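Novice: Provide a 3D model corresponding to the input given below.
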Amino acid sequence: MLRVALALIALAGPLAAADEEVVLGLSRDTVSITTNFEGSEILIYGAIKRETPIRLDPTLEVVVTVAGPDRPVTVRRKERVAGIWVNTDAVEIDSAPSFYAVATSGPLDEVLRDTEDLRHKISIPRAIRSVGAPENVTDTAAFTEALIRIRTRQGLYRTAEGGVELTEQTLFSTAIDMPANLTEGTYDTRVFLTRDGEVVGRFETFIGVRKVGLERFLFTLSREQPLAYGLLSLAIAIAAGWGASAGFRALKRG
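Specialist: Have a look, this model is predicted:
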């Protein structure tokens, strides 16, 4: 009898989780970085597929995240010593996304509980992983906050509360602005459905960001043939200098 009860519970779990599912679309799933790349906007849109009637209490909310490749980062603190700004303390952050955007259908603290944020690492601070720090540094959180401030100013970290348009608890859409200074790689895209702050459904896909054309050629050359890349850079610099000099001489003669 116990085995039958456990089997019924196991079957009921997936069915309950499948009551609301995300059907997602992207305006584009690839971003090409060229020499004149100035950024891109990705439209993320979709619908919520249901097997049961819409629940209005509590209402459904949507959270969308787009995360670039994770990299370790060293954050240094500068202090004024004898009238000169110098680096003092430094903390190695184990993993931080090179780009991170969060868009929600409402205020983040209302649509997502802290426990769910901790479990799924949805907000920007939760997406950054910093395990250890030097013994002489006691305020490690300040270094993480500094990294967030810097990358927010650079347009690499963004939070858009209310940035997801949700229509009749079924259709949703948001636009994610991706700046020109993107890191090449795979950008994980996640959509979370929440009720009363708890995640009740999720969907994951990805956006590919790749260098193409001259950007790809120079990047590959710098990694695979650094000597040839250095010589090419030197030749371009000499040619540019000679061209500018010749132009000035022509202007003086004119």
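
Novice: Please make it C-alpha for all contacts and neighbour counts, starting now.
Specialist: OK.

Novice: hang on, Ala7 in a strand?
Specialist: No: secondary structure of Ala7 (DSSP: H, G, I helix; E, B strand; the rest coil): helix, not part of a strand.

Novice: how many neighbours does it have?
Specialist: By other C-alpha atoms under 10 Å, 11 other residues sit near Ala7.

Novice: what about Gly185, distance to Phe206?
Specialist: Per C-alpha to C-alpha, to the nearest Å, Gly185 is found 10 Å from Phe206.

Novice: Going along the chain, name the helices of the stretch 151-254 of the chain.
Specialist: 214-224, 226-253 (DSSP state H, counting those that start in this stretch).

Novice: go on, the stretch 1-150 of the chain?
Specialist: Assigned by DSSP H, counting those that start in this stretch, the stretch 1-150 of the chain shows helices spanning 2-17, 108-111, 114-120, 124-127, 140-153.

Novice: Output the ones you listed as a markdown table; include the columns distance to Glu51.
Specialist: What follows is those, written out as a markdown table (distance: least, C-alpha to C-alpha, whole Å):
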| stretch | distance to Glu51 |
| --- | --- |
| helix 2-17 | 9 |
| helix 108-111 | 23 |
| helix 114-120 | 24 |
| helix 124-127 | 32 |
| helix 140-153 | 40 |
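
Novice: Second input sequence below; structure requested for side-by-side comparison:
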Amino acid sequence: MTARLVLIASLVLIGIACAGEPARAERLIVSVSNHRVTVTPNYSGEELVLFGSVEKDGATPADRTTYDLVVTVMGPRADMVTRRKERRFGIWINTDYRQFLQVPSYLALFSNRPFDDIASPEVERRQQLGLNNVLLTQRVGTDYADVVPNDAFRSAFVRLRKQHGLYREDTAAVTFLTPTLFRTGIPLPAEVPIGTYDVEIKLFSRGTLVARTETAFEIVKVGFEQFVATNARSNGFIYGLATVAMALMSGWMASIVFRKD
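Specialist: The predicted model follows:
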């Protein structure tokens, strides 16, 4: 009797899990032009290309011929701070700040048309379509929350990241070359953070999510920059001593070069 109850409970849980998944009538096949980007001393940025296709099967409705696609690219997560400056007594000083917890260091959202045309506001919020709907957790006093998009600190944080090319939103970046074949570019600025980048691709039809898939690429440093970064992480004490020694040596050499006899 107990075994039968366990079996029934397992079947119920599987049914619930399957009910939460989008229909498998379509499948996304995607790839990125380069899965490993190397950053050298003269790196000035580049653009990757994500391309793919929509694979249909026998369960695909015959009248489902047009699709919408949303691509979300997220870089390594980190804690960041946005500060508010005010002019007092003739000088600018920091008067307040807000800490953002484990937010993407790079964030890009691309689609083939405006998000409002792709899905309802409820689906946009649930699927985090658009910068205004992406969760950016903040420390507000002793609480943790994702505030409304027009919050002053959140708006300032997003604006500053956009100015550096690290946060992007483009609702015309995805191009359908055929009804099922698509491509989009992923711009990477010169100051792109090092680490693993997760790419999530969501396929919509008539406002409903019908398929999704994921891929990733990595950005790594090579050469002297990688040597410095590796030693700074793994041998912090020795790296600190070496940095101090180099500073003393540079000062000594400068004193010789610019010495007045």
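
Novice: got the contact list for the residue nearest the centre of structure 2?
Specialist: Nearest residue to the geometric centre of structure 2 (C-alpha atoms, centre = their mean): Met74, 1.5 Å. Residues in contact with Met74 of structure 2, defined by C-alpha atoms under 8 Å, 6 or more residues apart in numbering, are Pro104, Ser105, Tyr106, Leu107, Ala108, Tyr197, Asp198, Val199.

Novice: Aligned to the first one, what sits in structure 1?
Specialist: Translated: Pro104 of structure 2. Mapped onto structure 1 by TM-score structural alignment, Pro104 of structure 2 lines up with Pro97.

Novice: Which residues are in contact with the closest residue to its match other than its chain neighbours?
Specialist: Computed as C-alpha to C-alpha, 6 or more residues apart in numbering, the closest residue to Pro97 of structure 1 that is not its neighbour in sequence is Asp70, at 4.2 Å. Taking C-alpha under 8 Å, 6+ apart, we find Asp70 of structure 1 in contact with Ser95, Ala96, Pro97, Ser98.

Novice: For Asp117 of structure 1, see how far away the spatially closest residue to the second one that is not a sequence neighbour is.
Specialist: Nearest-residue entry for Ala96 of structure 1: Ile128, 4.7 Å, with adjacent residues in sequence omitted and distances by C-alpha to C-alpha, 6+ apart. Ile128 of structure 1 sits at a distance of 12 Å from Asp117 of structure 1 (criterion: C-alpha to C-alpha).

Novice: burial count for Leu5 of structure 2?
Specialist: Neighbours around Leu5 of structure 2, by other C-alpha under 10 Å: 10.

Novice: pretty sure it belongs to a helix, no?
Specialist: Yes: checked against three-state DSSP, Leu5 of structure 2 lies within a helix.

Novice: Please identify the residue in structure 1 that aligns with it.
Specialist: With TM-score structural alignment as the criterion, Leu5 of structure 2 matches nothing.

Novice: Next: Ser205 of structure 2.
Specialist: Under TM-score structural alignment, Ser205 of structure 2 pairs with Arg195 in structure 1.

Novice: Surely its match and Leu56 touch.
Specialist: No: taking contacts as C-alpha atoms under 8 Å, Arg195 of structure 1 lies outside contact range of Leu56: 9.8 Å.

Novice: All set now, cheers.
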